[in-house]
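Asks: Sharing a model that was predicted from the sequence below.
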Amino acid sequence: MPQTTSLQAEVDLLRARVAELEATLAHVEPLAPDAASDSHRLAERVKELSTLYRESYLADQPRTAPEEYFVELVALLPLGWHYADDACARLLISGQIYVSPNFQETPWQQSSMIVVQGKQVGTVTVGYLTPHPPADEGPFLREERSLINEIAKRVGRYIERRQTETSHRFLAAIVESSADAITSMTLDGIIQTWNKAAERIYGYTAREIVGRSIAQVMDAAHFHEMLQLLQRVRDGYQTEQFETQRRHKDGREIEVAISLYPIHDDQGRVVGAAAIARDISDRRYFEATMRENDERVRSTFEQAAVGLAHVSLDGRYLRVNQKLCAIFGYTASELLSMSVQQLSHPDEITLENELMRSLLAGERATYSIEKRNIRKDGAIVWVNRTVSLAHDYGNQPKYFIAVVEDISQRKAAEQARHDSEARYRELFENSPISLWEQDFSAVKQAIDALRRQGVTDFRTYFAQHTEFVAMALAQVKMLAFNRASLALYAARTRDELLAGLDRLVPAEGYPLFTEELTWIAEGRTTFTWEGVNQRLTGEHIHVRLHWSAAPGHEETLDRVLVSIEEIDAPAALSKMGVAA
């Protein structure tokens, strides 16, 4: 610390000189003006140098954080000013504020900028709390301006030194913690430094390898290659990511990517080379695996049983498989010159465009649509098209992924079923016989509940519990009926018939409905009977009723087909139909 020692010596000499002058002048009356001024200037110089000495002492102390230095410095600064008891100080550094305990904003302040590497990072401010006689700069002396400027410079140098030390520590930590082997060598290949990663990658410790030739970790051919690279370094060139092989201590070959950089001395001369080596054995294995995976994906793409395509953001085909070509009847080269819109049915282009827009806008993650496309031969082909959006590493839309399934056969089957149902509905509505679809599931459940309760003789139970019969009659749901049913029962609207079956069965018909419940309890799924119903007008009519559970609904009876035909009054009302 030569600077600090010099300052201390100067301070000690000046203190002694001031003490001598004060002792001499104390016995002289009156004090000559020149002597008083000399004594005053010397005293101020002592305070200035004392402050700088103390700052140097603070700056040289080992610290874990620079904030400790700033706190101690701001407490020291007021002592260097003429009116020390009335002085206060503040440091403003990179947005952080450090102040002496008595600091206040006052009109009597002087400041100096703190500059680090040509950029202002803060200010030093010293002020007085009360007014004082004018001096060289307001109430401040010339020496105090020099002092505050010097303090600002020293704070800037302290910050730069701390930053440099931090950078060196970081650099050393980075080198030691790096996953890459970082080494240095002379221009003829003698190893100078060797980090932990180099020990791991090559198998040699720094103690074993430093001072030896780099040829230790490579064969003769690769050493000759290395000398050529070092010659390039000698000429001032660097080598980036040169992939080669090295030899581990145990003798095995390892794949590495090496970068070489020149090392310069203070005069800018190339004196060595820094080498960064990355073990790429895993990467080489990964690349081989990726090639296999890519081939597998490519094979899956090409041989998939559904059409697959990559589509640009404006709808052009970028990649297609053979199945898609077969669906649309085009070759792959033909499809790659076309767009989704060109193959879409004109009525569905707008919808497809809107769905693609919603994907791009992030309003949905995927969409599926059944739509018509036009084949090369002009025929309509129905497809189920499922589309999602592929993104790049920046999560930006890259292209659409489309899965296309030919559903023409299913659509044809659906159309055939629709046509069949339409014909059935037409026959149902226009039949001259009253036709019904009814739901007996609640009745079936009620009967099953009685069976679980132990009832076995249902005929007797129903005869003794007419309230159950009435409840069951009310639980029958009307699902559908035709126009002949309206006419048969003199109903003006469909709602009148939907109100309930109990309105159509008079008291005389209860025994027949009781028998019907008995047949249901016995497990019969079809039967016919003749009996009495009544129109909504109250008029009794004699009917023949055929009751049959619809196929597939025999267990639940939630769909029962009933046909009712008006007949002449039978010779005997006791005539009952038997199960078919």
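Replies: On my side now, so go ahead. Numbering: from 1, shown residues only.

Asks: make it CA atoms for all contacts and neighbour counts henceforth
Replies: Noted.

Asks: What ranges does the stretch 351-500 of the chain have for its helices?
Replies: Here the stretch 351-500 of the chain has its helices, by DSSP state H, counting those that start in this stretch, at 408-430, 441-452, 458-464, 466-475, 483-488, 494-498.

Asks: With distance to residue 303 as extra columns, can I get these in JSON lines?
Replies: Output for the helices of the stretch 351-500 of the chain, formatted as JSON lines (distance: least, C-alpha to C-alpha, whole Å):
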{"stretch": "helix 408-430", "distance to residue 303": "21"}
{"stretch": "helix 441-452", "distance to residue 303": "49"}
{"stretch": "helix 458-464", "distance to residue 303": "64"}
{"stretch": "helix 466-475", "distance to residue 303": "57"}
{"stretch": "helix 483-488", "distance to residue 303": "56"}
{"stretch": "helix 494-498", "distance to residue 303": "56"}
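
Asks: Compare those helices and give me the one nearest residue 349.
Replies: Ranking the helices of the stretch 351-500 of the chain by proximity to residue 349 (C-alpha to C-alpha) places helix 408-430 first, at 19.0 Å.

Asks: in the closest one, what's buried?
Replies: 428, 429 (16 or more other C-alpha atoms under 10 Å).

Asks: now do stretch 355-372
Replies: 355, 356, 359, 360, 366, 371, 372.

Asks: mind checking how far it is from the chain centre?
Replies: Taking C-alpha atoms, centre = their mean, to the nearest Å, one finds stretch 355-372 lying 21 Å from the centre of the chain it belongs to.

Asks: ends of that stretch, how far apart?
Replies: Stretch 355-372 has an end-to-end distance of 15 Å (criterion: C-alpha to C-alpha, to the nearest Å).

Asks: how about the helices of the stretch 351-500 of the chain, which one is nearest residue 244?
Replies: helix 408-430 (57.4 Å).

Asks: putting a second one here so we can go through both:
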Amino acid sequence: MSQKSKKSTTEQYPQEAAERYGKLVESSPYAIVIHIDGKVIFANKAAAKMVGVKNIEKHIGRSIYDFVHPDSAQLVKDRMALIQKGKTPPTVEERFVRLDGSSIYAEVTSIPTIYHGEAAVQVIIKDITEQKLARQALQETNQALKAIFQASPQAIIALDLSGKVTMWNKAAERIFGWSRAQRVGNVLPIDQGRSEIKQYLSATVKGKSFTNIETKMRNNRGLVIDVKFSTAPLTDSQDKVNGLVAVLDDITERKKAQKALEKSESRYRSLFEDSPISLWEEDFSDIKTFIDCLKSAGIKDFKKYFDEHPEVVSTYAKMFSIIDVNKATLKLYKAKSKEELYDNLPKIFGRDYDNFKKELVAIAKGKKQFETECINYTIEEEPRNIYLKWIIPKGSKETMAKVLVAVIDQSGQKK
């Protein structure tokens, strides 16, 4: 090979290498920028797309700080200083500004280089905005979940597959008495009702969920407490069950209150049923609603209104409903059953609505009790001179959904 031929080949290789490098840079999915003393002298298509410019040539010569977010300006200056000292700075995360004013997050690698014979800096920029925002959203979600976990009034407990506690919130500390440090890494303190709870936990780690299961457990003082719990399996990134979470409510006081209420209700029902006086439980809520509507329509003199509208009174007379009556009521009206009594109410009350009008006026005036004397009839149509009194118990004063009525037969006295 001649000397001339060797020289031609030697000159060709750098040219071909430069062309290949140029194509590689232009086709790179990462933004690549070259700057000298902070002035942009080259940027590829990916860089143009990243900052939102159509013609990158118009922006050649601009300062790199025109595209650097103020939050990252000092970081860029510090990295430039390292390069000037001949050092290569590590890859870092920086924030940039697009042409439309929006910002992006990027992973930046800066490398000292020679460009057309001059010392320059080649910057490779990977847009990580989506990943960054996703991480931020995940962090915010985790922080919110941690806050909910600690602030929850319910005990939240997580177990691994061996049954050891991995999470134990403040409510769990309050309900059971053990601190987080005392329980994490140890098995769940199950004693009372152990076999039942174990069955639910075993089924949960097999993928099942349970809600509102009531059972008994013990606290750190050995006292039995009533709890209601729900469970769900925990899974890893591959959707494999790696534990479970349980949410527990201490319902001990609720259970005590429920038993006391049941006992009180039982005592009340006994007194109600066995009273020698006729007692009724009635619901006036529909009547109360309609009277409130009349008030909204501007009616003030209800006695006058009901006197002038007897059809309204007869309609209202059909609107109250009976919740229950006692044995003495059946005896007074000679009914064999409650059903027979209810079927014969029009016969029992008759069609004289004067006393019922008085009741309506009392309701309209907001009275909490009412009394009157009137005539009722037995199912066999025998008249009864009665004294009637009703009161509204606590809890029903706003709606009148429950009204207690006492009826005393005065027929013998009237005679």
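Replies: Good, I have the coordinates. Keep in mind it's a predicted model, so treat the numbers as computed, not measured.

Asks: closest one to residue 227 of the first structure among the helices of the stretch 351-500 of the first structure?
Replies: helix 408-430 (70.2 Å).

Asks: which residues of the second structure does that closest one align to?
Replies: On the basis of TM-score structural alignment, helix 408-430 of the first structure is assigned to residues 252-274 in the second structure.

Asks: What lies in contact with that stretch?
Replies: 225, 226, 227, 279, 325, 326, 327, 328 (C-alpha atoms under 8 Å, 6 or more residues apart in numbering).

Asks: and what of stretch 239-247 of the second structure?
Replies: By C-alpha under 8 Å, 6+ apart, the residues outside stretch 239-247 of the second structure that reach it are 154-161, 201, 204-207, 229-236.

Asks: make it 6 Å
Replies: 155-161, 229-235 (C-alpha atoms under 6 Å, 6 or more residues apart in numbering).

Asks: Which of the residues you listed sits closest to residue 83 of the second structure?
Replies: Nearest member of these to residue 83 of the second structure, counting by C-alpha to C-alpha, is residue 235, at 47.3 Å.

Asks: Could you report the neighbour count for the closest residue to residue 158 of the second structure other than its chain neighbours?
Replies: Leaving aside its sequence neighbours, residue 158 of the second structure sits nearest to residue 245 (C-alpha to C-alpha, 6 or more residues apart in numbering; 4.2 Å). The tally of other residues near residue 245 of the second structure (other C-alpha atoms under 10 Å) stands at 22.

Asks: Give me the distance between residue 245 of the second structure and residue 24 of the second structure.
Replies: The gap separating residue 245 of the second structure from residue 24 of the second structure is 52 Å, by C-alpha to C-alpha.

Asks: Let's have the buried residues of stretch 355-372 of the first structure in CSV, adding distance to residue 476 of the first structure.
Replies: Shown next, in CSV, are these (distance: C-alpha to C-alpha, whole Å):
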residue, distance to residue 476 of the first structure
355, 46
356, 50
359, 49
360, 53
366, 45
371, 42
372, 44
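
Asks: Out of these, name the two that are farthest from one another.
Replies: Across these, the two lying at the largest distance from each other (C-alpha to C-alpha) are 360 and 372, at 22.8 Å.

Asks: At the geometric centre of the first structure, which residue sits there?
Replies: Residue closest to the mean C-alpha point of the first structure, counted by C-alpha atoms, centre = their mean, is residue 395 at 9.3 Å.

Asks: what's the spacing between that one and residue 360 of the first structure?
Replies: For residue 395 of the first structure, the distance to residue 360 of the first structure - C-alpha to C-alpha - is 12 Å.

Asks: rewinding a little: tell me the average deviation of the match of helix 408-430 of the first structure from the first structure after fitting.
Replies: For stretch 252-274 of the second structure, the mean deviation from the first structure after alignment is 2.7 Å (mean C-alpha distance after the TM-score superposition for the first structure).

Asks: what about that stretch, distance to the chain center?
Replies: Taking mean C-alpha positions (C-alpha atoms, centre = their mean), stretch 252-274 of the second structure and its chain are 33 Å apart.

Asks: And for stretch 217-232 of the first structure?
Replies: Its chain's average C-alpha position is 46 Å from that of stretch 217-232 of the first structure, according to C-alpha atoms, centre = their mean.

Asks: Buried residues, it. List them.
Replies: 217, 218, 222, 223, 226, 227, 229, 230, 232.

Asks: just those now: which is nearest residue 407 of the first structure?
Replies: For those, the nearest to residue 407 of the first structure is residue 222 (62.4 Å; C-alpha to C-alpha).

Asks: tell me which element that closest one is part of?
Replies: Using DSSP states H and E, the element containing residue 222 of the first structure is helix 220-234.

Asks: What is the subsequent helix or strand relative to that helix?
Replies: In N-to-C order, the element after helix 220-234 of the first structure by DSSP H and E is strand 239-247.

Asks: Next, report how far the helix or strand that that next one is followed by is displaced from the centre of its chain.
Replies: Going down the chain from strand 239-247 of the first structure, the next helix or strand is strand 253-264, by DSSP H and E. Centroid separation for strand 253-264 of the first structure versus its chain: 37 Å, with C-alpha atoms, centre = their mean.

Asks: Packing partners of strand 253-264 of the first structure?
Replies: Packing partners of strand 253-264 of the first structure (3 or more C-alpha pairs under 6 Å, 6 or more residues apart in numbering; DSSP states H and E): strand 239-247, strand 270-279.

Asks: Most tightly packed of these?
Replies: Highest mean neighbour count among these (mean count of other C-alpha atoms under 10 Å): strand 270-279, with a mean of 21.

Asks: From the contact counts, what lies against it?
Replies: Going by 3+ C-alpha pairs under 6 Å, 6+ apart, strand 270-279 of the first structure lies up against strand 181-185, strand 253-264.

Asks: Output the ones you listed as JSON lines; include the columns distance to residue 23 of the first structure and mean neighbour count.
Replies: Listed next are those as JSON lines, based on distance: least, C-alpha to C-alpha, whole Å; neighbours: other C-alpha atoms under 10 Å:
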{"stretch": "strand 181-185", "distance to residue 23 of the first structure": "65", "mean neighbour count": "23"}
{"stretch": "strand 253-264", "distance to residue 23 of the first structure": "60", "mean neighbour count": "19"}
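
Asks: Could you point out which of these sits nearest residue 323 of the first structure?
Replies: strand 253-264 (42.0 Å).

Asks: could you give the angle of that closest one to strand 239-247?
Replies: 140 degrees (axes from the mean of the first three to the mean of the last three C-alpha atoms, to 10 degrees).

Asks: ok, residues contacting strand 253-264 of the first structure?
Replies: Applying C-alpha under 6 Å, 6+ apart, the set of residues contacting strand 253-264 of the first structure from outside is 233, 238-247, 270-281.

Asks: Appreciated, that's everything.
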